[in-house]
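Engineer: Please find the sequence and the predicted model below.
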Amino acid sequence: MPRLLACITFFVLIFGSAVTGESNNCSKGANYFFPCINYVGGFSPKPAKDCCSGLEELNKMTKEKEGPENICQCIEDMAYVTNVPFIASRVQSLPEDCHIHLSFPISISMNCSR
């Protein structure tokens, strides 16, 4: 049931972005981070391969103008919309668990305006 709810809210997030004219970067960012929800929400013991490859894509997006801020805001919005409480230690360990060095900070207390 939590997975179904997460899927539904994910599509609402994506559709809502398109309707409000929000940048397509958030749609892409949400799509890349979505496979990580089961791990950071505590539903799976390790991140899925799609999660790790999505983090690599998010890393590439940070090179775009205002990329890190957009990605941060996207992840924050996804956490709010999916209503899945992210486990702080899992969010913090994502880069290590995926064997990736992120060029942007990731935590449950991110400040997207920095």
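Structural biologist: Yep, it's here. Residues are numbered from 1 along each chain as shown.
Engineer: Please make it C-alpha for all contacts and neighbour counts, starting now.
Structural biologist: Fine.
Engineer: Enumerate every residue touching the residue positioned nearest the centre of the chain.
Structural biologist: Centre of the chain computed as the mean C-alpha position; nearest residue by Cα atoms, centre = their mean is residue 33, 3.4 Å away. Residue 33 makes contact with 51, 54-55, 58, 75, according to Cα atoms under 8 Å, 6 or more residues apart in numbering.
Engineer: Below is an additional structure, to be compared with the one above:
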Amino acid sequence: MVKNTTSLGLTLALISVLTILSSTKSVDAQTNCPDVIKKFLSCESYMFGITPTPNKECCANAQALDQTESASKDVLRANCRCLKRIVQSFRPPVDLSKVAGITSICHLKVNLPVNPSLNCDTL
């Protein structure tokens, strides 16, 4: 029951973030923050510590983002800003070490932004 309530709460929080972000203009025309959020929906159980490892869909989505970020610094910076907003908006907060773990577990080339004070424009 607790797991279902937590999952419902997380889903509602993600829908709220999607709604807010879909009404704002993207910093970079190639980056659509709601699409980035949708890709990370599959990682929610791992980021909140419900499962010990990210599932295959989470890694596949993270790798797809990783490929676009590797292609362009502008996309990397825009995705960084988007992911920072996502991570900072969750209540309860996500486990930042889990977010960082996605980089190594899913074999990403680009580190996910987990430090709230990270300046994405310096990437």
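Structural biologist: Received the coordinates, thanks. If you're wondering where the values come from, they're calculated on a predicted model, not measured in any experiment.
Engineer: Once they're superposed, tell me the TM-score.
Structural biologist: Overlay of the two chains. TM-score (TM-score structural alignment, normalised by the length of the first structure): 0.81; 112 aligned residues with a Cα RMSD of 2.1 Å.
Engineer: that older thread, which of the contacts of residue 33 of the first structure line up with contacts in the second structure?
Structural biologist: Among those, the ones still in contact in the second structure (both residues aligned by TM-score structural alignment, their matches' Cα atoms under 8 Å) are 51, 54-55.
Engineer: mind listing which of the residues you listed are in helices?
Structural biologist: Residues of these located in helices (DSSP state H): 51, 54-55.
Engineer: Among those residues, which one sits closest to residue 29 of the first structure?
Structural biologist: Proximity of these to residue 29 of the first structure (Cα to Cα) peaks at residue 54, which lies at 8.3 Å.
Engineer: give me the stretch of the second structure that the longest helix anywhere in the first structure matches.
Structural biologist: Once the first structure is assigned using DSSP H, the helix that runs over the most residues is helix 2-20. Matched against the second structure by TM-score structural alignment, helix 2-20 of the first structure falls on residues 6-24.
Engineer: go on, stretch 47-57 of the first structure?
Structural biologist: By TM-score structural alignment, stretch 47-57 of the first structure lines up with residues 54-64 in the second structure.
Engineer: And the kept ones among the contacts of residue 33 of the first structure, which is closest to residue 14 of the first structure?
Structural biologist: Using Cα to Cα, residue 54 comes nearest to residue 14 of the first structure of these, at 16.1 Å.
Engineer: Was I right to think that closest one contacts residue 32?
Structural biologist: Yes. If you go by Cα atoms under 8 Å, residue 54 of the first structure and residue 32 touch, sitting 4.2 Å apart.
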